[in-house]
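Enquirer: Just a sequence and a predicted model for now, questions to come.
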Amino acid sequence: MPISQGDLEASIRNVIPITHLEIIDQSSGCGENYAIFVVSDAFEGKTTLARHRFINDILKKEIALMHAFSQKTLTPKQWEAQQAKATAA
């Protein structure tokens, strides 16, 4: 059973406050391979590994139905710094 971008978004937004969220279906629409980019205050003070485990726990049911899943997680401060660096380049 394919997972929809809407299902992933709802699952994440129902648990943590989101500053920015991108969900990309990398499986040409079949819903079995997603990459997500999440910016949230909920990641403040957490290591990258702890953030990824947190998202994996939130999306446990959905990930079990996927072939592949990748994620990038940042705090709002990290995201702002990344955007400023990209703009300056």
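Expert: That came through, no problem.

Enquirer: from here on, contacts and neighbour counts on C-alpha atoms
Expert: Will do.

Enquirer: Any idea how far the lengthiest helix in the chain is from the middle of the chain?
Expert: Counting residues, the longest helix found in the chain (DSSP state H) is helix 76-88. Counting by Cα atoms, centre = their mean, to the nearest Å, helix 76-88 is centred 17 Å from the centre of its parent chain.

Enquirer: Structure two is appended below for comparative analysis:
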Amino acid sequence: MFRKSFLKIANVLTLRSFTAKPGPIGTEITEILTKELAPVHLEVIDSSNGSESHFRVLIVSEKFNNLPLIKCHRLVTDLVKTKIDSGAVHAFSVETLTPNKWKPEKE
């Protein structure tokens, strides 16, 4: 259910957030995940209509190969833990995929 609704939102919006320009928190999350996980595809969506308190992340990375789903999610969440612990980010949803699992979906 999450994947279908998430992908519908992502397909409708070609931007990385609901706002015209990603805010500082969304930008920082994007930079951290890009630096640490070298994603093939990354979508950081501010689902709080610009207040940057709720984020949905779809990330496709080779680093997820041979890892169980829970470890992939922990890897991503641990990278933005300071934002979550500080209260800057209230809700953080993650969908992680390997490039092999993502390719059929993007076609």
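Expert: Received it, and whenever you're ready, just let me know what you need. Everything numeric in this text was worked out from a predicted model, so none of it was measured.

Enquirer: Can you give me the TM-score here?
Expert: Superposed pair, TM-score by TM-score structural alignment, normalised by the length of the first structure: 0.85. Supporting alignment: 83 aligned residues with a Cα RMSD of 1.5 Å.

Enquirer: Packing partners of the longest helix of the first structure?
Expert: Taking 3 or more Cα pairs under 8 Å, 6 or more residues apart in numbering; DSSP states H and E as contact, there are no helices or strands that helix 76-88 of the first structure lies on.

Enquirer: contacting residues for whichever residue in the first structure pairs up with residue 72 of the second structure?
Expert: In the first structure, residue 72 of the second structure lines up with residue 51, judged by TM-score structural alignment. Contacts for residue 51 of the first structure (Cα atoms under 8 Å, 6 or more residues apart in numbering) come out as 43, 73.

Enquirer: One more: the one 4 residues further on?
Expert: Contacts were defined as Cα under 8 Å, 6+ apart; by that measure residue 55 of the first structure touches residue 12.

Enquirer: First residue to last residue on stretch 38-49 of the first structure, what's the distance there?
Expert: From its first residue to its last, stretch 38-49 of the first structure covers 14 Å (Cα to Cα, to the nearest Å).

Enquirer: For that stretch, which outside residues touch it?
Expert: 16-22, 51, 71-76, 79.

Enquirer: and that stretch, how far out from the chain's middle?
Expert: That offset, for stretch 38-49 of the first structure, works out to 11 Å (Cα atoms, centre = their mean).

Enquirer: From the contacts of stretch 38-49 of the first structure, which land in strands?
Expert: 20-22, 71-74 (DSSP state E).
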